[in-house]
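S.K.: Please find the sequence and the predicted model below.
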Amino acid sequence: MLVLLAVPVVPAVLLGEDWVRGLWSGELPDRALIVAGAALLASDILLPVPSGPLLVLLASRVGWPAATAAGVIGLTVGGLAGYALARWGGRPLAVRWAAPDELARWEQAIAANGSWMVLASRPIPVAAEAVTLAAGLGRMTLGPFVGWLLVGNLLTSLVFSVLGQAAAQSEVLSVAVVLAVAAPLALHQLARNRHNRRAPKD
């Protein structure tokens, strides 16, 4: 997972601003790009799609409002898919998409801290998908789950999209792509460390 998340960063660092801009400067119409971006984000439960860099790049081309909308739609569809897979498919199906220890970790976190964990996990790679699966396994009430999911996806999409548009206007898009990978990874490590400190010792 870490290697796949690093894929957008390496060219951005080595090849610079012109390469990152050129990636999104082709002939594909904006509308098609928005639909493709939303579809990629929706597939995040199946594929390791780095949502932060994708939203940054999308916003640099189509603007933050359209990128935010694509993010909310795509991430929400993916989150609902994860919840449904786990709730109605059970643990044997859920562990095909997340490691058993990761699922157990987030099931405990949801049980201890409530459904707001769905909100807190949205920008965090690996955790975002694992939490939706854990919520399904725990049979979290659908209404609160969808509510927290929508709010989290809106905030996450808005932050990355505004960052992408601002970075494009300031001609520092490659820096924004690197930041969009590094910040969520740092959040993931912080979440793991916090859980490990709270975990009971044998």
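M.R.: That came through, no problem. Residues are numbered from 1 along each chain as shown.

S.K.: When you work out contacts or count neighbours from here on, use the C-alpha atoms and nothing else.
M.R.: OK.

S.K.: how far away is the residue positioned nearest the centre of the chain from residue 8?
M.R.: With distances taken as C-alpha atoms, centre = their mean, residue 51 lies nearest the centre of the chain, 4.6 Å away. For residue 51, the distance to residue 8 equals 11 Å [C-alpha to C-alpha, to the nearest Å].

S.K.: Just list the residues touching the residue nearest to the centre of the chain, thanks.
M.R.: Counting by C-alpha atoms under 8 Å, 6 or more residues apart in numbering, residue 51 touches residue 41.

S.K.: For stretch 17-31, what is the distance to the chain centroid?
M.R.: 22 Å (C-alpha atoms, centre = their mean, to the nearest Å).

S.K.: Do me a favour and get the end-to-end distance for it?
M.R.: Across its full length, stretch 17-31 reaches 24 Å between end residues, using C-alpha to C-alpha.

S.K.: In terms of helices and strands, where is residue 151?
M.R.: Element membership for residue 151, per DSSP states H and E: helix 142-170.

S.K.: Check it against this one:
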Amino acid sequence: MRRLLIVFFGFFGVFVLIFALAVWTGIAEETIWLDWLQGLKSRSAVWWGTILLLGLDLIFPVPSSLVMTYAGKELGLVEGTLAGFCGSMACSIVGYSLCRWGGRKWFARFVGDADEEQRVREWLMRYGGWMLLLSRPIPMFTEMTACLAGLTGFKMGRFLFFVTLGTLPMALIYAWYGQKGIRGNLHL
């Protein structure tokens, strides 16, 4: 279990390093991402732009909550929710897939002990769903838990179930807030 924590905090360190580099280069500024999205002229461009930006959140510090809120403002509740959901799911699925098919051998070598690896897998089978579900609204943890699930061989069906269960309400809430902001005082 100790090695699982090392892997988890290793991922956290990588994401923090990427964020620090983004801050240093200036691409962590929320206005860069939102200005680009707001510059899109058609509804379909906003739809695909939302999905693209949320997909890029795996690598870049995209302000996903603001992107989903803006999608709700521009696309309405249903389409904004769907665009936010699709983009967030794309980010999670890509992170999971890259780690599942690119990192499992590394993970097995790192853990080293077959018994330890089995304990990690059993722990994830027991608590991994909750980890995936509860991490959805937390920046960086969303990506880290998706990658960790892929590394440890978490079953794809269970992964999709828990990620969907956590992502759909989040996308709905942000889109609702964005739509409500049209009548309110939301200046996106």
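M.R.: Okay, I see it. This structure is a prediction, so every number in the text was calculated from the model and none was measured.

S.K.: Would you pull the TM-score for this pair?
M.R.: Overlay of the two chains. TM-score (TM-score structural alignment, normalised by the length of the second structure): 0.69; 151 aligned residues with a C-alpha RMSD of 3.0 Å.

S.K.: if we can go back for a sec, alignment lookup: the residue nearest to the centre of the first structure to the second structure.
M.R.: Taking TM-score structural alignment for the superposition, residue 51 of the first structure sits opposite residue 64 in the second structure.

S.K.: quick one: the longest helix seen in the second structure to helix 156-183, angle?
M.R.: In the second structure, assigned by DSSP state H, the helix with the most residues is helix 64-111. Comparing the axes of helix 64-111 of the second structure and helix 156-183 via axes from the mean of the first three to the mean of the last three C-alpha atoms, to 10 degrees yields an angle of 160 degrees.

S.K.: didn't residue 38 of the first structure look like it was pressed against residue 76?
M.R.: No. Taking C-alpha atoms under 8 Å as the definition, residue 38 of the first structure is not a contact partner of residue 76, at 9.7 Å.

S.K.: Next, the mean deviation of stretch 66-84 of the first structure compared to the second structure.
M.R.: If you overlay the two and look at stretch 66-84 of the first structure, the average distance to its match in the second structure is 0.9 Å (mean C-alpha distance after the TM-score superposition for the first structure).

S.K.: Which residue numbers in the second structure does that stretch align to?
M.R.: By TM-score structural alignment, stretch 66-84 of the first structure lines up with residues 79-97 in the second structure.

S.K.: what sits up against the matching stretch?
M.R.: Residues contacting stretch 79-97 of the second structure (C-alpha under 8 Å, 6+ apart): 47-48, 50-58, 67-69, 71-74, 142-143, 146-151, 163-164, 167-168, 171-172, 174-176.

S.K.: In PyMOL, how would I select just the buried ones from these?
M.R.: In PyMOL, a selection of the buried entries from the contacts of stretch 79-97 of the second structure looks like this (16 or more other C-alpha atoms under 10 Å):
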select buried, resi 47+48+50+51+52+53+54+55+56+57+58+67+68+69+71+72+73+74+142+143+146+147+148+149+150+151+163+164+167+168+171+172+174+175+176
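
S.K.: Centre of the chain to the longest helix of the second structure, how far?
M.R.: Here the centre of helix 64-111 of the second structure is set off from its chain's centre by 4 Å, with C-alpha atoms, centre = their mean.

S.K.: Would you check how far apart the residue nearest to the centre of the first structure and residue 100 of the first structure are?
M.R.: Counting by C-alpha to C-alpha, the gap from residue 51 of the first structure to residue 100 of the first structure is 23 Å.

S.K.: same check, this time on residue 156 of the first structure
M.R.: Going from residue 156 of the first structure to residue 100 of the first structure by C-alpha to C-alpha gives 26 Å.

S.K.: swap in residue 15 of the first structure?
M.R.: 38 Å.

S.K.: Then residue 115 of the first structure?
M.R.: Counting by C-alpha to C-alpha - residue 115 of the first structure and residue 100 of the first structure are separated by 20 Å.

S.K.: Between these two, tell me which one has more neighbours.
M.R.: More crowded of residue 115 of the first structure and residue 100, by other C-alpha atoms under 10 Å: residue 115, with 20 against 14.

S.K.: Alright, calling it a day.
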